[in-house]
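Engineer: Can you look at this prediction? I've put the sequence above it.
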Amino acid sequence: MSYLTNPSMTPSKNLKNTKSNKTIKLLKNKLADSLMAWSIPIVFVILWFYLTDGKISTRLFPTPFELVHTTIRLIQDGTLLVNLQISSIRALLGLLVGGSIGFILGITTGQFKLAEKILNTPIQMIRNVPHLAMLPVVLIWFGIGESSKLVLISLGTFFPIYLNTFHGIRSIDKSLIEMGKIYGFSAFEMFKNIILPGATSSIMIGVRQSLGRMWLTLIVAETIAAKSGIGYMATNARELMMMDVIVLSLIIYALLGSISDFIAVAIEKYLLRWNPNYQEE
């Protein structure tokens, strides 16, 4: 029935109803997505309750209630927050150093053929050596202090950002660059308005990959050579067979990884808000 046969249904009311329906549909879709995203963790927690209810020894795996009690205790005595702060600073510093160098070299080799010929081959040779395999060398050169962890995390985060920055620049549509030349863009304007926006999607993929390698490297570095941090806390707990602290450490690492990836996705959507593929439906 149209508003011609029913005067009460005006175009403005139809528009409001359409917007309302779209909003409700969007909320339902987001709720469904959230339920799907958390379905496996929820099933895991249910299984956790079931298995620790007399099915397996709590010495091998703590109950959820024991884990909550341990978390509260470690927060109250300051152990958890201090080690969490130290681990976070280590990880972010390593990402900042390795990511910055990877971004700069990726931009340089991506834009200049001569730089690619000079730098790309040795970088690729080093990339083929797993960065964690370099741990013994890094420990000998830098000791067990903060420098060795910074170097190791920087190595782990460098390559994904470098490769994706290089790939992002080389994947830019050449016609856009030609258009910039026609409009008389300077080198800086070309970089700001064409090259960087065109490569952002690829660069952010590198950032997300680097975040995963960052936490992985931190776990190894803190477990083997550290006097503080979440990994150190887990190592001490292992020696004392404190499974609740070990499991808590693993959960913290998982949460830190998830939170950092969530932030990276939010930044990616913001930077690429002009791109239809990154806009909310």
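Structural biologist: Perfect, I can see it now. This one's a predicted model, so the numbers in the text were calculated from it and none came from an experiment.

Engineer: drop to CA atoms for contacts and neighbour counts, all remaining ones
Structural biologist: Will do.

Engineer: immediately after the helix or strand harbouring Ala32, which helix or strand?
Structural biologist: If you go by DSSP states H and E, Ala32 is part of helix 11-51. Using DSSP H and E, the next helix or strand after helix 11-51 towards the C-terminus is helix 64-76.

Engineer: Helices of this protein, start to end?
Structural biologist: For the chain, the helices defined by DSSP state H cover 11-51, 64-76, 79-111, 113-127, 135-142, 146-170, 174-182, 187-190, 196-224, 230-239, 243-271.

Engineer: Buried ones in the third one, by neighbour count?
Structural biologist: Using 16 or more other Cα atoms under 10 Å as the burial criterion, the residues of helix 79-111 that qualify are 79-80, 83-84, 87-88, 90-103, 105-111.

Engineer: quick revisit: got the angle for the helix holding Ala32 vs helix 64-76?
Structural biologist: Between helix 11-51 and helix 64-76, the angle comes out at 100 degrees (axes from the mean of the first three to the mean of the last three Cα atoms, to 10 degrees).

Engineer: Comparison target, given below:
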Amino acid sequence: MSTSATGVLTRPEETAESPPPQRKRRLPDLRRWLSPLALLVVWQVASSTGVLPPDKLSSPWTVLQAGVETARSGELGDAFAVSLGRVAGFALGAGVALVLGVAAGLSTWAGVLIDPPVQMLRTLPFLGLIPLFILWFGIGEEPKILLVALGVLFPLYLNIFSALRNVDPDLVEAAKALGYTRRERLLHVLLPSAVPQTLVGLRQSLGVAWLALIVGETVNADAGLGYLINNAREFLRTDVIVVGLVVYAALGLVTDALVRLVERRALRWRHG
């Protein structure tokens, strides 16, 4: 034991700065791959034994060969590039949802004016608007981009609006007691408190966006992954259909992983 300058007894190990504990790197849990691999094996066996006819669903090996074939021919790459360009609707829908959600969440008057029409539009099956969009905009890119934007707008708006309206009032009162201005309360209390639920809404929106894109491309498109799938359906190419669906699924997984990465970085303070 030693005595500090203030006369407080301290342990010797407390006087020297100890190095921060090293965080162990977590290895991926390989057990999560057991069930997908088992499903692939069952699928391959069912196709090889004739239980699953190829005109109903091609085997995984045939799908892999079709994927390599369409990638080498450039058909898959061209369709992928076209579909990826249509995801611009996500930025449009996210921007509108952010503006409306923040305005309605922070202002009572804005909430009264904005929330009722948004809630009414939200109850409409937005995929049912495709015929109307075709009449308004034709079969170009606009209907598909707007469809993706609508799919993103509503779930993201709901999460932003709910997050801002449900901020812990004790935190707001504490900020007022500490003399925070309205702008400081917004930047240091309200917006940070709304980030977790907003990121959840972002993940939900991404899932709906890919769903909207698939439907939009399979209904009225002359290029893209949806067109590739539709064209394969005409020739009963179930292998190419599965290739297109796998690419859609991969895009969804990648974008969701990116949001989860942002979530871990942005919310590190919650683990402190």
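Structural biologist: On my side now, so go ahead. Note that the structure is a prediction, hence the values are computed from the model and not measured.

Engineer: Post the TM-score for the overlay when you can.
Structural biologist: Laid over one another, the chains give 0.87 as their TM-score (TM-score structural alignment, normalised by the length of structure 2), with 252 aligned residues with a Cα RMSD of 1.9 Å.

Engineer: about what we covered before: would you list the helices of structure 1 in a markdown table and tack on distance to Thr58 of structure 1?
Structural biologist: Below are those laid out as a markdown table (distance: least, Cα to Cα, whole Å):
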| stretch | distance to Thr58 of structure 1 |
| --- | --- |
| helix 11-51 | 9 |
| helix 64-76 | 9 |
| helix 79-111 | 22 |
| helix 113-127 | 43 |
| helix 135-142 | 34 |
| helix 146-170 | 34 |
| helix 174-182 | 62 |
| helix 187-190 | 61 |
| helix 196-224 | 24 |
| helix 230-239 | 15 |
| helix 243-271 | 8 |
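
Engineer: Quickly compare the ones you listed and say which is most buried.
Structural biologist: Mean neighbour count (mean count of other Cα atoms under 10 Å) peaks for helix 146-170 among those, with a mean of 25.

Engineer: what does that one correspond to over in structure 2?
Structural biologist: The aligned range for helix 146-170 of structure 1 in structure 2 is 141-165, by TM-score structural alignment.

Engineer: residues contacting Ala91 of structure 1?
Structural biologist: Shown in contact with Ala91 of structure 1 (Cα atoms under 8 Å, 6 or more residues apart in numbering): 150, 153, 214-215, 218.

Engineer: For it, give its distance to Thr165 of structure 1.
Structural biologist: For Ala91 of structure 1, the distance to Thr165 of structure 1 equals 21 Å [Cα to Cα, to the nearest Å].

Engineer: Could you do Gly198 of structure 1 as well?
Structural biologist: Relative to Thr165 of structure 1, and taking Cα to Cα, Gly198 of structure 1 is found at 10 Å.

Engineer: same thing with Thr52 of structure 1?
Structural biologist: Distance of Thr52 of structure 1 to Thr165 of structure 1, given as Cα to Cα: 47 Å.

Engineer: Per the alignment, Ala174 of structure 2 pairs with which residue of structure 1?
Structural biologist: Matched to structure 1 by TM-score structural alignment, Ala174 of structure 2 sits across from Met179.

Engineer: err, Arg122 of structure 2, not the other one
Structural biologist: Using TM-score structural alignment, the equivalent of Arg122 of structure 2 in structure 1 is Arg127.

Engineer: Asn236 of structure 1 -> structure 2?
Structural biologist: Aligned by TM-score structural alignment, Asn236 of structure 1 pairs with Asn231 of structure 2.

Engineer: Relative to Glu217 of structure 2, how far out is its match?
Structural biologist: 11 Å.

Engineer: Leu211 of structure 2 now?
Structural biologist: Distance, Leu211 of structure 2 to Glu217 of structure 2, by Cα to Cα: 10 Å.

Engineer: And for Leu57 of structure 2?
Structural biologist: Separation of Leu57 of structure 2 from Glu217 of structure 2 (Cα to Cα): 21 Å.

Engineer: what's the answer for Val200 of structure 2, then?
Structural biologist: To Glu217 of structure 2, Val200 of structure 2 is 26 Å away according to Cα to Cα.

Engineer: mind checking what Gly244 of structure 2 lines up with in structure 1?
Structural biologist: Superposed on structure 1 with TM-score structural alignment, Gly244 of structure 2 falls opposite Ser249.

Engineer: got a list of what that match touches?
Structural biologist: Ser249 of structure 1 touches 230-231, 233-234, counting by Cα under 8 Å, 6+ apart.

Engineer: for Val172 of structure 2, same thing?
Structural biologist: By Cα under 8 Å, 6+ apart, Val172 of structure 2 lies in contact with 185, 189-190.

Engineer: just Gly184 of structure 1 next, same as before
Structural biologist: Contacts of Gly184 of structure 1 (Cα under 8 Å, 6+ apart): none.

Engineer: cool, Ile114 of structure 2 as well?
Structural biologist: By Cα under 8 Å, 6+ apart, Ile114 of structure 2 lies in contact with 100, 104.

Engineer: try Ser59 of structure 2
Structural biologist: 43-44, 47-48, 239.

Engineer: Which residue in structure 2 aligns with Thr200 of structure 1?
Structural biologist: Counting by TM-score structural alignment, Thr200 of structure 1 corresponds to Val195 in structure 2.

Engineer: Tell me who's in contact with that match.
Structural biologist: Applying Cα under 8 Å, 6+ apart, we find Val195 of structure 2 in contact with Ala163.

Engineer: follow-up on the earlier one: how close does the match of Ala174 of structure 2 get to Arg170 of structure 1?
Structural biologist: Using Cα to Cα, we find Met179 of structure 1 at a distance of 16 Å from Arg170 of structure 1.

Engineer: Then Ile24 of structure 1?
Structural biologist: The gap separating Ile24 of structure 1 from Arg170 of structure 1 is 42 Å, by Cα to Cα.

Engineer: can you check Leu92 of structure 1 too?
Structural biologist: Going from Leu92 of structure 1 to Arg170 of structure 1 by Cα to Cα gives 28 Å.

Engineer: same check, this time on Thr63 of structure 1
Structural biologist: Here Thr63 of structure 1 is placed at a distance of 52 Å from Arg170 of structure 1 (Cα to Cα).

Engineer: Report the spatially nearest residue to the match of Arg122 of structure 2, omitting neighbours in sequence.
Structural biologist: Of all residues not flanking Arg127 of structure 1 in the chain, Phe159 sits nearest, at 6.8 Å (Cα to Cα, 6 or more residues apart in numbering).
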